[in-house]
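**Student:** fold the following and give me the result.
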Amino acid sequence: MEIKKIHDGLSVSPQIEAAYLEAIKKAGFKAIICNRPDCEVEDQPSFASIEAKAKDVGLTAIYLPVRPGMLTEADVDEFETLLAELSGPIIAYCRTGARSEMLWTQCEARAIGVVETAS
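**Tutor:** As a prediction, this is how the structure comes out:
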């Protein structure tokens, strides 16, 4: 399992498996955000299977699917809200971790005024 720390409250990862969740919990994470839509590929674990195991080990699991190349302002809004509301540290994942990292980058760009939100 490859985990990339973005900052103290957030790390990103490629697709996780249910079997990884105990190690994720032991590493100190409190919540996971799935940014990968179900059924991108045939052998991908479903979010429901990840969520069930997460619940078993005491992790909060949130489903915020983002289609590749189709990041929306609403996705960024929701991700920003989740980062503010969930107990951390949080691990967000998708196929490679890139969509999850892009969501965080967009949140940070807003925070420093590089990107404005629609009114």
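**Student:** only C-alpha atoms from now on, for both contacts and neighbour counts.
**Tutor:** OK.
**Student:** and the helices in this structure?
**Tutor:** 21-26, 47-57, 73-85, 98-111 (DSSP state H).
**Student:** let's have those in CSV, adding mean neighbour count and distance to Ile3.
**Tutor:** Output for the helices of the chain, formatted as CSV (neighbours: other CA atoms under 10 Å; distance: least, CA to CA, whole Å):
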stretch, mean neighbour count, distance to Ile3
helix 21-26, 16, 10
helix 47-57, 16, 17
helix 73-85, 15, 17
helix 98-111, 18, 12
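**Student:** please provide the structure for the following sequence as well, for comparison with the first:
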Amino acid sequence: MALTHQTLTYQTLTPDFAVAPQLGPDDMQALADAGFKSVIINRPDGEAGPDQPRSDDVLRAAQAVGLQARYQPVVSGAITLADVAEFAALLRILPKPVLAYCRSGARCTNLFLAAREHGADQIQG
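**Tutor:** Sure, this is the predicted structure:
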């Protein structure tokens, strides 16, 4: 189900996990206001060129509003088992609920589904 919170649009996959298209530093307060505790950035810096918000700026903004934040760049269409394992580990340790974002949210969805499928049974949802 796609939800909109102020200017923030995201899709809830489980009560503890949601995905979103590209976010920026200015979106972090809305994430916190929506009740998220953590954010994972799966879009590599520069993937969309110089106008794409940099992960360092988003990480700083997330921390400033009390969110846990991690940068895990994953190449679209080239998700590896190592990517899946790292994503699963982040989902186990980060405070919930967690929101992950990439260009459209599809990459994060695929990571989540693969993490659940590949033995990450500690992932709730």
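**Student:** drop the TM-score for these two in here.
**Tutor:** Scored against TM-score structural alignment, normalised by the length of structure 1, the superposed chains reach a TM-score of 0.90; 113 aligned residues with a CA RMSD of 1.4 Å.
**Student:** about what we covered before: closest to Gly9 of structure 1 out of the helices of structure 1?
**Tutor:** helix 73-85 (8.3 Å; CA to CA).
**Student:** tell me the residues of structure 2 aligned with the closest one.
**Tutor:** The counterpart of helix 73-85 of structure 1 in structure 2, using TM-score structural alignment, spans residues 81-93.
**Student:** to which residue of structure 1 is Asp27 of structure 2 aligned?
**Tutor:** Matched by TM-score structural alignment, Asp27 of structure 2 corresponds to Tyr20 in structure 1.
**Student:** mind listing what its match touches?
**Tutor:** By CA atoms under 8 Å, 6 or more residues apart in numbering, Tyr20 of structure 1 lies in contact with Met1.
**Student:** now with 6 Å?
**Tutor:** With contacts taken as CA atoms under 6 Å, 6 or more residues apart in numbering, Tyr20 of structure 1 has no neighbouring residues.
**Student:** nearest to Val41 of structure 1, of the helices of structure 1?
**Tutor:** With CA to CA as the criterion, Val41 of structure 1 lies closest to helix 47-57 of these, at 12.9 Å.
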